[in-house]
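Peer 1: Predicted model and sequence follow; I will ask about them next.
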Amino acid sequence: MSFEINGKTYETDEEGYLINLAEWTTDAAVHLAEEEKVPLTDNHWEVINFLREYYNEFQIAPAVRVLTKAIGKKFGEEKGNSKYLYDLFPYGPAKQACKIAGLPKPTGCI
């Protein structure tokens, strides 16, 4: 599977996750978010950029519990909770946000 933006083709797996993580761009993120029906706000970008930094540092996409704790530590308690993250990414903060961030599906996600 694949999609194209501005003449560039992005390959995805059968679930829509980017195959080549290095190809991720903000344009790709916007496209993936549209497919997921997630309107990107500054709060979404905050989580997406956090996930990309986390992945670069640890080479793993965090599961939702780890993500929730880490977001709370970095951005404050009001953002470090499941309700806030599910409001942003209704189909699963770790799973859906990782897809939009161009990262692999987190371990443990169905």
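Peer 2: Good, I have the coordinates. Note that the coordinates shown come from a computational prediction; the quantities given were computed from them, not determined experimentally.

Peer 1: When you work out contacts or count neighbours from here on, use the C-alpha atoms and nothing else.
Peer 2: Fine.

Peer 1: Could you pull out the strands in this protein for me?
Peer 2: Counting by DSSP state E, the segments of the chain that form strands are 2-5, 8-11.

Peer 1: So which bits of the last one are buried?
Peer 2: Meaning strand 8-11. Tyr10, Glu11 (16 or more other CA atoms under 10 Å).

Peer 1: For that strand, which outside residues touch it?
Peer 2: Strand 8-11 has contacts (CA atoms under 8 Å, 6 or more residues apart in numbering) with Met1, Ser2, Phe3, Glu4, Leu18, Ile19, Asn20, Glu23, Ala28.

Peer 1: Would you tell me which helix is longest in this structure?
Peer 2: The helix that spans the most residues within the chain, counting by DSSP state H, is helix 42-58.

Peer 1: name the helices or strands packed onto it?
Peer 2: helix 93-100 (3 or more CA pairs under 8 Å, 6 or more residues apart in numbering; DSSP states H and E).

Peer 1: Centre of the chain to the longest helix of the chain, how far?
Peer 2: Put simply, helix 42-58 sits 7 Å off its chain's centre (CA atoms, centre = their mean, to the nearest Å).

Peer 1: Just the residues contacting that helix, thanks.
Peer 2: Contacts for helix 42-58 (CA under 8 Å, 6+ apart): Ile60, Ala61, Pro62, Ile71, Leu88, Ala97, Cys98, Ile100, Ala101, Leu103.

Peer 1: before we go on, here's another structure to hold up against the first:
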Amino acid sequence: MSELLAAIKFNAEGYMTDPNQWTREIAEVLAKQEGIDTLTPEHWKIIDFCRQTGLATGKSPTLRQITNGTGISTKDLFALFPKGPAKKVAKIAGLGKPEGCV
């Protein structure tokens, strides 16, 4: 694990417990751990939307909220964040696990 993550607290499922500790640099490290080598502007659009929504509501947005809020299709979300985009984005964005995700 990166030195950058050493002071960060995570829960048993790997989600940050304090979203205020999040930085873009931390997001890049977390993305690599999730199998995403490079965060593109499209990735950041989704991450930024999720951060704004999550911090405003106290909950990570669902897949439907992400597609509606960003205008990015479900298919494209799965291409950008394979195998469970809502959960991966929440982890990378420093938010908790989205409700309804198993």
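Peer 2: Structure received. Quick caveat, the model's predicted, so the values are computed rather than measured.

Peer 1: want to throw the strands of the first structure into JSON lines with distance to Glu36 of the first structure?
Peer 2: JSON lines is the format used below for the strands of the first structure (distance: least, CA to CA, whole Å):
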{"stretch": "strand 2-5", "distance to Glu36 of the first structure": "14"}
{"stretch": "strand 8-11", "distance to Glu36 of the first structure": "16"}
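
Peer 1: right, so of these, which gets closest to Leu32 of the first structure?
Peer 2: strand 2-5 (9.4 Å; CA to CA).

Peer 1: center of the second structure - which residue?
Peer 2: Val89 (2.4 Å; CA atoms, centre = their mean).

Peer 1: Identify the residue of the first structure aligned to that one.
Peer 2: Alignment note: Val89 of the second structure maps to Ala97 in the first structure; criterion TM-score structural alignment.

Peer 1: Now do Pro62 of the first structure against Ala33 of the first structure, distance only.
Peer 2: To Ala33 of the first structure, Pro62 of the first structure is 19 Å away according to CA to CA, to the nearest Å.

Peer 1: tally of neighbours for the residue mapped onto Thr74 of the second structure from the first structure?
Peer 2: With TM-score structural alignment as the criterion, Thr74 of the second structure lines up with Ser82 in the first structure. Residues near Ser82 of the first structure, counting by other CA atoms under 10 Å, number 16.

Peer 1: and the gap between the residue lying closest to Ser82 of the first structure once chain neighbours are set aside and Val38 of the first structure?
Peer 2: Nearest residue to Ser82 of the first structure, sequence neighbours excluded (CA to CA, 6 or more residues apart in numbering): Thr68, at 6.5 Å. Going from Thr68 of the first structure to Val38 of the first structure by CA to CA gives 19 Å.

Peer 1: Kindly report the same for Tyr54 of the first structure.
Peer 2: On the measure of CA to CA, Tyr54 of the first structure and Val38 of the first structure end up 21 Å apart.

Peer 1: So the two - more neighbours on which side?
Peer 2: Set side by side, Tyr54 of the first structure and Val38 give different neighbour counts by other CA under 10 Å, the larger being at Val38 (19 against 16).

Peer 1: Please pull up the equivalent of the more buried one in the second structure.
Peer 2: By TM-score structural alignment, Val38 of the first structure lines up with Ile36 in the second structure.

Peer 1: which residue sits closest to its match in space, ignoring its chain neighbours?
Peer 2: Phe81 (7.5 Å).
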